[in-house]
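# have a look at this fold, sequence not included:
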């Protein structure tokens, strides 16, 4: 062979990529996917198994599954492939916390739209999750239950059928047991807790405001309590009794302590490049099983960093 020439490809296909068939395991008792995989794939480490899930190498009954806590039932078949799936899109600004046949619960980052109009082509939570469910069924759809503003982060959920959407929206107050936020607001809130009640209306420029006339608009009720406070900022825990558009933002302005970074509703400061509002807890009764589910996320670190001086 002359120097510099590439070696010829041996006969018998030694240079071909081998497609090893996936390993298949039958589920014999109820449990969750990650512990099941750790048991079956030992001595593979936890991080390796998590990586397999993240790269679409695991399926349950031939449906790609990435959730660690996906419930398993006896008789199901869990398949593990050596090949990473190129068809599984990576979610941007979005993390799935729970998924089943009825709902998807996600954590949305600040900066990502929940849903856009048909004319807009921007990446949204809705579009990404639609692509996600269509990996298993090209006809699958998701349905909006509630929204978070673009610059608000935290827990939100979508329905996976029109029937579930209707049931949950028609019985929202009974089904949703807890929906709490944390808000970083400007100034020192002196009253430890309180309730704001008003009637919200919308201007022609799509800005919400509290009407001075009783019963004029949509009734909105917001409860708050102070979690931390300093001269410049207060961290509030907020519970919604109603879920109106921009409700918390308007009510914090009404309180005289607008949300940090919320120039639209009166904020004068911007301590970080986002809105100081985070949907921290969502608890609800599952629409088909009746089981109580609760999802709690951490308070964003930039919110807490505004109080470091006070803690020293």
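Cool, the structure landed. Since this is a predicted model, take the numbers as computed values, not measurements.
# use CA for all of it now, contacts and neighbours both
Noted.
# specify the local secondary structure of the residue nearest to residue 216 when sequence neighbours are not counted.
Nearest-residue entry for residue 216: residue 199, 5.9 Å, with adjacent residues in sequence omitted and distances by Cα to Cα, 6 or more residues apart in numbering. Under DSSP: H, G, I helix; E, B strand; the rest coil, the three-state class of residue 199 is strand.
# the strands in the stretch 201-312 of the chain, which residues?
When secondary structure is read from DSSP state E, counting those that start in this stretch, the stretch 201-312 of the chain shows strands at 208-211, 218-229, 233-240, 277-285, 292-296.
# quick one: the residue nearest to residue 108 when sequence neighbours are not counted from residue 52, how far?
Nearest in space to residue 108, with sequence neighbours left out and distances taken as Cα to Cα, 6+ apart, is residue 94 at 4.8 Å. Between residue 94 and residue 52 the distance, using Cα to Cα, to the nearest Å, works out to 19 Å.
# swap in residue 58?
7 Å.
# who has more neighbours, these two?
residue 58 (30 against 20; other Cα atoms under 10 Å).
# touching, that one and residue 64? I think so.
Yes: with contact taken as Cα atoms under 8 Å, residue 58 and residue 64 are classed as touching, separated by 5.8 Å.
# take this one as well and set it beside the first:
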């Protein structure tokens, strides 16, 4: 059961960072755990989410919501993996849609981490006990390529590349509507939605800088096939950027695509979209420098069957028109 703490910052003493205050005020909570809660939108100041570094000056009302605990150490599970590459330092996998990357409240098992622990016992511990080896994530219902560190040296090297925006990340997506221009750039801060904690928003008062480059690959009645390259990697970045541009991803119920299905005139296409049961987003290409050898490595994956089925139908319908 989730625990809720309502705290008031003392007006006496020096200004204090939010993460320090939360860790000090909630028994049993470390500073790193406090930072994770803040980043997940589980901590609010005066009713709004904030950054861990926010300086509290005194008198603020802070609400902390702590989810129920999960097992401290993930258990290895024999879950099939599509491994694209592996050596003593890294493992590159093609994650299927529906698989969570690491254990968390509500998803303690069946994750990529559980599968990797069973597959290899030498995952890096830098990411935290619940996230061994994880240097980046893709959403549960997004498919595609992901790299995992197998030791601390690899973890640090990969994390540095992601932090410096030096990793090549290319996605394919099906979006509702017609993007009129052939290519473009979307830029704007993304933060936790002020009301709905499960969503991110470009309208949040406090957010992180986010840049997405996009290019149209195909236009069809009611939909556009888009290639996207991430310059930054914020939570739900592509989903938020396209939705707030008026083109939510096909199948993305969280960001407003549900009502667009009924606008599709083709009944067969409507049926294919409803069968998708996830956002039409695939992490197709990942390129990075090997964190130990320095060699550039790039991995490219095919579209999964559910997305490919819709695109094949759209192309066939366009040729028959």
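Received, thanks. No experiment lies behind these values; they were computed from the predicted model shown.
# tally of neighbours for the residue nearest to residue 216 of structure 1?
19.
# can you find the partner of it in structure 2?
Alignment of residue 199 of structure 1 against structure 2 is given by TM-score structural alignment, with residue 189 as its counterpart.
# how about residue 223 of structure 1?
Superposed on structure 2 with TM-score structural alignment, residue 223 of structure 1 falls opposite residue 213.
# quick check: closest non-adjacent residue to that match.
When the adjacent residues along the chain are set aside, residue 213 of structure 2 lies closest to residue 185, with 4.5 Å between them (Cα to Cα, 6+ apart).
# quick one: contacts of the helix or strand the one you found falls within?
Secondary structure assigned from DSSP states H and E places residue 185 of structure 2 in strand 183-187. For strand 183-187 of structure 2, the surrounding residues in contact (Cα atoms under 8 Å, 6 or more residues apart in numbering) are 209-216, 241.
# what do you get if the cut-off is 7 Å, keeping everything else the same?
Counting by Cα atoms under 7 Å, 6 or more residues apart in numbering, the neighbours of strand 183-187 of structure 2 from elsewhere in the structure are 210-216, 241.
# out of those, what pair is the most spread apart?
210 and 216 (19.8 Å; Cα to Cα).
# residue 290 of structure 1: neighbouring residues, count only.
Neighbour count of residue 290 of structure 1, defined by other Cα under 10 Å: 10.
# what's it aligned with over in structure 2?
Residue 290 of structure 1 is assigned residue 294 in structure 2 as its aligned equivalent, the criterion being TM-score structural alignment.
# separation between its match and residue 149 of structure 2?
Remark: distance between residue 294 of structure 2 and residue 149 of structure 2 (Cα to Cα) = 14 Å.
# element containing residue 157 of structure 2, please.
Per DSSP H and E, the secondary structure element for residue 157 of structure 2 is helix 152-163.
# onto which residues of structure 1 does the next helix or strand after that helix map?
Note on helix 152-163 of structure 2: by DSSP H and E, the next helix or strand toward the C-terminus is strand 168-176. Counting by TM-score structural alignment, strand 168-176 of structure 2 falls onto residues 178-186 of structure 1.
# in the superposed pair, what's the mean gap between the matching stretch and structure 2?
Following superposition, stretch 178-186 of structure 1 is found to deviate from structure 2 by 0.6 Å on average (mean Cα distance after the TM-score superposition for structure 1).
# and for residue 83 of structure 2, the neighbour number?
The local packing of residue 83 of structure 2 (other Cα under 10 Å) involves 13 other residues.
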